[in-house]
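J.: Kindly return the folded structure for what I paste below:
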Amino acid sequence: MVAAAAAGATSLEAYRAASPVHVLYGSETGNAEEISRTIHAALGDHGLTPGVLSPMKAYAAAGFAPAGMPATPPGEASPPRPLYVLVTSTTGDGDPPENVRPFLRYLRRKDLPAGALGGVRYALLGLGDTNYENFCAAGKRVDGALRKLGAVRLGPRADADDAVGLEAVVEPFIASVYPLLVEAVAAAAATAGEGAPAAATDEATAPVAAVGGATAPERVGAAAPANGAPSAAAPANGAPPAAGVAVDAVPAMAAAAVTTAAAATAASAPPAVDAAAASVLDAEMADLVAAVAAAELADPAAAATVPPLLPPRAEVEHMSPSDATPVAPASAVLTPAVEANTVFTATLTAATRLTDDVEGDDSVKRVWHLELTPTGEGAAAASAAAYHPGDAFGVVTANRDEDVAAVLGRLAGGLSGDEVVRLVPTKDAGATAGTAPNGTSMAGEAIAAPTTVRRLLAERVDLGGVLKKSALRALAEHCGDDSATRRRLLFLSSRAGKAAYRRTITDAGRGLTRLLAEVAPSCAPPLGTVLDVLPPLPPRWYSAASAPAVDGAVLHVALSVVTTADGRPGLASGSLDALASAVLARGDDPPPVLRLVRRTADAEDDIPGGAPRFRPPTDLSVPLVMVGPGTGVAPFRGFLRARRATVAAATTAAAAAGRAPPTVGDAWLFFGCRYEARDYLYREELEGYLADGTLTQLVTAFSRDGSGGADAPTTGATTAGATAPPPRNYVQAQLRARGAAVAALLTASDTATVYVCGDGAGMAAGVHDALVEVLAAHGGQAVGGVAGAAAVVAGWAKAGRYVRDIWYWGGGGEEE
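T.: The predicted model follows:
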């Protein structure tokens, strides 16, 4: 019996070795990638075989065959199969990240028969935000497509809500996924007759674990210990014990040993840079330092205290002056946040100030109208003229010169900014299956050609992006002999330091540049660490305010110059402000050249089942209500330019053919700003649309001009002697004031559509509430009150009759 058991164990080990766990992610800002790296790094500790770590776009190299999984001949044992952990975020109001779209297109292939992925076993974590209607839509779409093709999910899907804190779901998911994977390997081996029977973990029909809003987090899969600590039961499910040391050799420290009281004291202390805060940390963090030492010895309880040190995705290779390898050309895009085949160049050919803003007066933001003419360079230039009103274009930007210089001066080794280096992906980061079909490493996006250190810092990573806890954990290892700064960074990265992290990092909007200057003055990280832990530098997106039918290939955008948390102009808007000022003053000849990027979602056909595109209806008879205060009016200018041209062309064609003119539905626009005389964007043009019938109603709200409220006129003086300021007049107040007419317009047609564009934190939420209230009050008894109205609006969102293009500003919403 003993010999038989030993033979079974050996067979199970062999089966486990032949069943790698591939971790695939869909990431836009780096959250999903970081979580995936954390999961992948610990697979070996649980007796699992690490497979590739890659974006979902590299699905083929991760074992998804072009025509599905190979079938098992009848009567033969199923061969070992890979297992998958999938982590994907959702962008915008329901879109998948760019590096997920190829995988979704593969899963939607018509030549994939039912059951084509019957050999796939997977766990899935979705990241989303319940402020958006289509919460975690990307994860739900990947999950549904996989199951439709016969793949089996290991436990319920987990949906994490950034609105309440991702960690509430992410940590239990990570803790529970390893036992699920171990049991799946054992069950597959047992089914194949290679090992002892194991409990099946097939939960393909289990309810989805949707966590968002006020819903309590559900536990995912196997029982997870409190606070997401690694499961003590994992070794019992077939994994060997984690490598460690004898209990009495590890400092006595449980994950919760940093007390709630200590955390509260640290959170309420002055900023970490103050001497008082440093003293508090010195007094309270002895246990934490001991825990970190234990974590470095692989003690599970201590390792749960701070994020793990993740293996680097790439190494920096220094090129000698004798190397003749050409460096990346100036036109190359170095940030992994941009797909190279979506980039094109355009010249800034015209700039017009739209607001009467005054230097030093922040009551009105500076807004520019810019016109950009594609130059024909770049793979995406041919499709640039084929955009639709409502599509968005990104501006590829760079970090400020002073920030690059500041980080250069702090790098370990005293690197010169002009030194030429190349990034070489590491095998430890997950490149065990070679390269993806496009030649890039599975471990992450690599740079094809060498480039200078200065340019890497300027264009590849976001020096101002808010630092994740894993970044603080890594930076803590490069503080030299300054143990106080190391402890400070470790505390900020720990669970106990959650409140201090929020106050010191997220609320303050601190990126690497400010962290090195204000919080960690002794930290001198290597270049490789900086490139590894910082998020990629994302493009800045702007909605097209133009229409190809009128403007051809020339793109119009409305640009608001924003101010960052440290009081400086925004990275892209500040640069474009300077360029626009030069064009306006001198007519710069030749005009400035910009690198732009298109969203794949806009440039290609929609994926079936995807989020509705933010585009005007193709049917002129569809009634529409548009709500776009501030620069949120930009896409609606494009809508209306296209609508006027389409109506004119259809009317002319009908007259020539002796037919009746086309039926045109009502079109309402709600626009809001602060002052009618200072920031009423595109006023003459909008009033022209009202005059010629392109618009049926133009409703304005000027929040700083006078009294407001549901029944107040658009403008008016404050009542003399009033002791309190009147309520400000916002677009949602105007929606309520015209509630009966709006409800009649939306309920009289099965196609009437509402579009909302602008700030999601304040305006969009207020407009949503107003829309529900209007429908409940004026929609008739069939609506069923507020609850029924909310359900109707949710149904409109799913049907594409309520479409939003909204964004969130750091530190709260912008006022209209």
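J.: hey, let's count contacts and neighbours off CA atoms from now on
T.: Fine.
J.: Have a look at this structure and report its longest helix.
T.: As far as residue count goes, and with DSSP state H defining each element, the longest helix of the chain is helix 167-191.
J.: Let's compare: structure for the following, please.
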Amino acid sequence: MATPESDPAMTAPTTGSPRRALILYASQTGTSEDLSLQLSDVLTRHHIHPTVLSCNELTPLSTLPTHALIFLLISTTGQGEMPDNAKLFWRGLLRKKLPAAWLGEVSFGVFCLGDTTYPKFCWAGRMVGRRLLQLGAKEVVPRVEADQSADEGTEGAFAGWVEVVRSVLRQKWPLMDGTEEIKDEVVLESKWVLEFAGADGEADGKTDGEADSKGEVDGMEIMRKLHAPRPGAILATVAKNERITTPEHWQDVRHLAFTLPEPMCWSPGDVLSISPKNFPADVEHLLALQNWTAIADRPLVLKPSAHLAPSEIPPCPISTPISPLTLRTLLIHHLDITSIPRRSFFSLAAHLTTDSTHKERLAEFADPQWIEELWDYTTRPRRSILEVLQEFSSIRIPLPRLLQLIPRLRPRQFSIASSSLSSPTSIELLVAIVRYKTVIKKTRLGVCTRYLASLLPDADADADTISLVFHGGSLGLSPSHLRAPVVLIAPGTGVAPMRALLQHRLLSPSPAVDNTLIFGCRSSRADYFFSSEWTSLQARGALQLLPAFSRDQPAKRYVQTVVRENAGKVWAALAERGGSVFVCGSSGRMPSAVREALVEVFAARGGMRREDAVKWLERLEKEGRYRQETW
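T.: Down below sits the predicted model:
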């Protein structure tokens, strides 16, 4: 067994250079990663060299004390849990043999990302901050907890936190005499650049040109048949893509099934990660706006900027580029051209136009003091990068700046709606296609669900394939969850993981039939997902079905209404028979409304005061008997 003297994680820390800093991010969807790159630019302007890593990429953990200045951007996922790319890091920090002064030479700041509609708001960031303090680190930048559901989202909170970071840097790490901060109006060098490839496949050093494309290229074929490489990806065939809401219903919800190349095993609550793809029409629009149509299909090379030393090269923003890599394939598969632009987009875009009016307006959106105007222009109307480039048509993007300006197109996760016990070679999803009109009467389409809606199943002559990556879910199922009674509360597409759990429980060697499903939708006719399955299970005595149709009667009935109406059944399942409750669905008002209904049930049926009922629910959470998966 290692002694404190021989264990590398417990050796005396070595103070890092005050002109260097470590930025660690924990991200499930990519937001904190994006913000960490913005923070790295802030540090660079103060002549502090940043190293940006996901938390798990800091290996070995024993190097943590060697960094004098650390910034952590930590998102919270699931039931107050760490994102997947921070779990190893967090387990390492929790090692009991780490001494109290292990990080005594470290200064740090934490920016937390969360959503107040979840029960444990910013819990992961809070835990990391507290643990660093326990290990002797000094918090030099006060922790900020950003609420995604707030009017200004995380962007407003981050802008304020960055100004505090700047102030702290100036006070504690002042620049040497004769050295000045790099001003915001100076554009920093790109760390990774695109160049056109020469005949031998190497970069030819040119960044633009007017060479003609070789013949006509089918953008739809590129979208349908090519898939960007991803670690752990499998290629499945589309077997079903069926709309299961009525044609007149306002929402298009799809039941999708994919045939897997080999039998696989997954757990209820697991999710599939799917890479979105931009539609060729949008890509063609951007190519035309930038006068790139003629060069759209020239081969590209992605390489680190020549001004960086080998030790300064950050991770590649596109870890495994698609092949062939061209402007067209890059825009279809890798860059999020329909996303809402962040403040950093406008900061750089202001330097990419010679139109004085456009330059002034873009610079205003990049100014932190106009954050509300930025929100009104971008987030409120859901205005996309493509639309901004159309409105500010004078913007011209140099090829080396493209990855610096437009963010990466990130995978989306969807709860699996079937059990591997049902079929290990077929997997199903229940997906609501995102389509809505904004306050400015523009129709918006979800980039990933639009792609999913377009997939052709194998009933057609030429079935599509899709790239899938499996991930563990946050339901945190234990063996007891597959045996003890369950109360499943699921409005809308939240029923997807509930269906997988029910199938798993009923197809296990010892089927568990003490199942209660409280399912909510608008109408028994329009959007009652899998209704025939539920009625069949109920007829067999394997399910107690309690539907909530909110629009089928004058008084609206929601899932929380049904919880109250069936207080005795809910209390008996949880308190008398040791069951668990699962809540899945939208992260709006529903989760808090369900919690309130459960507290009322516990108080009334358990003869408790309200505060004791709240504690009883919290105890269920600690025991893993109350689980929530919302999005």
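J.: returning to that earlier point: how far away from the center of its chain is the longest helix of structure 1?
T.: For helix 167-191 of structure 1, the separation from the chain centroid amounts to 26 Å (computed by CA atoms, centre = their mean, to the nearest Å).
J.: Can you list the buried residues in that helix?
T.: 168-191 (16 or more other CA atoms under 10 Å).
J.: how near is F258 of structure 2 to L452 of structure 2?
T.: Noted for F258 of structure 2: a distance of 12 Å to L452 of structure 2, by CA to CA, to the nearest Å.
J.: Mind telling me what element the residue lying closest to R45 of structure 2 once chain neighbours are set aside is part of?
T.: Once its chain neighbours are removed from consideration, R45 of structure 2 has its nearest residue in I182; the separation is 4.5 Å (CA to CA, 6 or more residues apart in numbering). Assigned by DSSP states H and E, I182 of structure 2 falls within no helix or strand.
J.: Compute the number of surrounding residues for I182 of structure 2.
T.: Here the number of neighbours of I182 of structure 2 (other CA atoms under 10 Å) works out to 16.
J.: And for I222 of structure 2?
T.: With other CA under 10 Å as criterion, I222 of structure 2 counts 17.
J.: Now check A544 of structure 1 against structure 2: what is it aligned to?
T.: A544 of structure 1 maps onto I416 of structure 2 when the alignment is built from TM-score structural alignment.
J.: what's its match in contact with, if anything?
T.: Contacts for I416 of structure 2 were tallied using CA atoms under 8 Å, 6 or more residues apart in numbering; they are P268, G269, D270, V271, L272, I427, E428, L429, L430, A496, P497, A500.
J.: List the residues that contact the counterpart of the fourth one in structure 1.
T.: Under the alignment defined by TM-score structural alignment, V271 of structure 2 is paired with A392 of structure 1. When contacts are counted by CA under 8 Å, 6+ apart, A392 of structure 1 touches W541, Y542, S543, A544, R598, R599, D602.
J.: any idea how far L571 of structure 1 is from the closest residue to A392 of structure 1 other than its chain neighbours?
T.: Once flanking residues are discounted, A392 of structure 1 sits nearest to S543: 4.2 Å by CA to CA, 6+ apart. If you measure S543 of structure 1 against L571 of structure 1 using CA to CA, the figure is 18 Å.
J.: Pick out whichever of these two has more residues nearby.
T.: When S543 of structure 1 and L571 are compared for neighbours, S543 comes out ahead with 26 against 18, by other CA under 10 Å.
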